[in-house]
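Novice: sequence-free structure coming up:
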């Protein structure tokens, strides 16, 4: 097998996902660009290749079993293993999200992508990750998923949200459970918060750039073998669950 590290980034055709892929590629890694939109995905791959990154296209819909299975097969054919999985694909869901009036389909859609999609992709990629000498899984979460911050008076945790915020709380909880199950393996799995970045998910209202948001994912993807697992981090350090 090649000694070049191999990563898969979901939702990699734009925003934070693209910058995560660019950052890992700049380290000399081969990067699978996972995304549903073929035109945007191919354009992102071409852009990274033009910049010298060893990027390749991975058609991937995290909500579709067949798509995820095919993505795992494609990556396996590329290098026989996967060193890093970054579960970045996500959705905020439709607004408004007041709990007393929210459309339950909005909640369902957020959980399907932000939680079930992560489980689906992670489990499909685990056989490839187990072949890596230093496998890492990074789940892109958000500080709005922290129950500690949500219940801290005066904490800035965004608007009331019955779909997006709870889906990230759910993702955080799932991350902990994976870490517990995988604690006797070499796989390190952590959640990362990119901060409030200007992306199309928030109408580009964020105050951080996608590149700044990508930094925590790159940090967690390159943890040493004695690094933490089952924790939640942002640029300032560990975030309370």
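Specialist: Yep, it's here. Just so it is clear, the model here is predicted, and its values are computed rather than measured.
Novice: for the rest of this, base every contact and every neighbour count on C-alpha atoms.
Specialist: Noted.
Novice: longest helix anywhere in this structure?
Specialist: helix 164-181 (DSSP state H).
Novice: what's the angle between the helix or strand just after it and helix 164-181?
Specialist: Note on helix 164-181: by DSSP states H and E, the next helix or strand toward the C-terminus is strand 188-192. Here strand 188-192 points in a direction 160 degrees away from that of helix 164-181 (axes from the mean of the first three to the mean of the last three C-alpha atoms, to 10 degrees).
Novice: who's in contact with strand 188-192?
Specialist: 135-142, 172, 175-176, 178-179, 182, 216-217, 220, 227-234 (C-alpha atoms under 8 Å, 6 or more residues apart in numbering).
Novice: for the longest helix of the chain, name the packing helices and strands.
Specialist: helix 104-111, strand 188-192 (3 or more C-alpha pairs under 8 Å, 6 or more residues apart in numbering; DSSP states H and E).
Novice: take a look at this one as well, against the first:
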């Protein structure tokens, strides 16, 4: 039996990923920082609720103790993330972005993923086939963001792409340091979720496809890569 933790899983891509992995036979910890919304989501899916705020050391430490007491962990999906949209679904551009704007997004999107991964490493090391999936974005691709021929080129925000580009680097360095793991970053695509004010052009079912696929990697699967549903992406 494969045991999987998905952070930020009470809605959106995390919820759909949990649903699909449960259907595939995984025991899933549905990570949520909100107890009531998390409970409702876990009950709907038949998942195990795990209260976890990725920005809080004590919360993450308590979550590790819970999972360890209940048997361990094989797969970690670092899905919790924020975009920092303002009123009217706008994003903060280069001329307006502040250090505080950057810090807020990095706290969840980068430091949160590192905090959770670091804390769960001892449990993942005990797995016969440990997997880490970091939910990134196509906006993390320097190749895409600098190519006028891509939709990413027109995105004006600074903090979100920067945070996901940093997460990509974190992914690569973890993969090199942990050769027995499969550690990859994934781009779900422009999916309609609360993160982007539901402006996305594809469904959560479509967006979750690559997350689910990479969460089920075998020990001979790729590691240190950056993928969408069609295959490897340019950094």
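Specialist: Sure thing, it's come through. Model, not experiment: these values are computed from the prediction.
Novice: drop the TM-score for these two in here.
Specialist: Remark: TM-score between the superposed chains equals 0.95 [TM-score structural alignment, normalised by the length of the second structure]; 230 aligned residues with a C-alpha RMSD of 1.0 Å.
Novice: residue boundaries of the helices in the first structure?
Specialist: 15-26, 38-50, 65-79, 104-111, 117-129, 147-150, 164-181, 210-221.
Novice: give me whichever of these is most buried.
Specialist: Ranked by mean neighbour count, the helices of the first structure are led by helix 15-26 with a mean of 25 (mean count of other C-alpha atoms under 10 Å).
Novice: Provide the aligned range in the second structure for it.
Specialist: Alignment note (TM-score structural alignment): helix 15-26 of the first structure is matched to residues 12-23 of the second structure.
Novice: again, but for stretch 216-223 of the first structure
Specialist: Residue span in the second structure matched to stretch 216-223 of the first structure, by TM-score structural alignment: 210-217.
Novice: got a list of contacts for the matching stretch?
Specialist: With C-alpha under 8 Å, 6+ apart, stretch 210-217 of the second structure has contacts from 17, 20-21, 75-77, 131-133, 135, 182, 184, 186-188, 227-229.
Novice: in this structure residue 49 of the second structure contacts residue 38, no?
Specialist: Yes - with contacts counted by C-alpha atoms under 8 Å, residue 49 of the second structure reaches residue 38, the gap being 6.3 Å.
Novice: overlap of the contact sets of those two?
Specialist: Common neighbours of residue 49 of the second structure and residue 38 (C-alpha under 8 Å, 6+ apart) are 30-32.
Novice: show me those residues that map onto strands.
Specialist: 30-32 (DSSP state E).
Novice: buried ones among those?
Specialist: Neighbour-count burial (16 or more other C-alpha atoms under 10 Å) applied to those gives 30-32.
Novice: any chance of those in a markdown table with distance to residue 119 of the second structure as columns?
Specialist: Formatted as a markdown table, those follow (distance: C-alpha to C-alpha, whole Å):
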| residue | distance to residue 119 of the second structure |
| --- | --- |
| 30 | 17 |
| 31 | 14 |
| 32 | 17 |
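Novice: and of those residues, the nearest to residue 118 of the second structure?
Specialist: Nearest to residue 118 of the second structure out of those is residue 31 (C-alpha to C-alpha; 16.2 Å).
Novice: any idea what residue 37 of the second structure aligns with in the first structure?
Specialist: So, by TM-score structural alignment, residue 37 of the second structure is matched to residue 40.
Novice: any idea how far the residue lying closest to its match once chain neighbours are set aside is from residue 150 of the first structure?
Specialist: Excluding the flanking residues, the one nearest residue 40 of the first structure by C-alpha to C-alpha, 6 or more residues apart in numbering is residue 13, at 5.8 Å. Using C-alpha to C-alpha, to the nearest Å, residue 13 of the first structure is found at 31 Å from residue 150 of the first structure.
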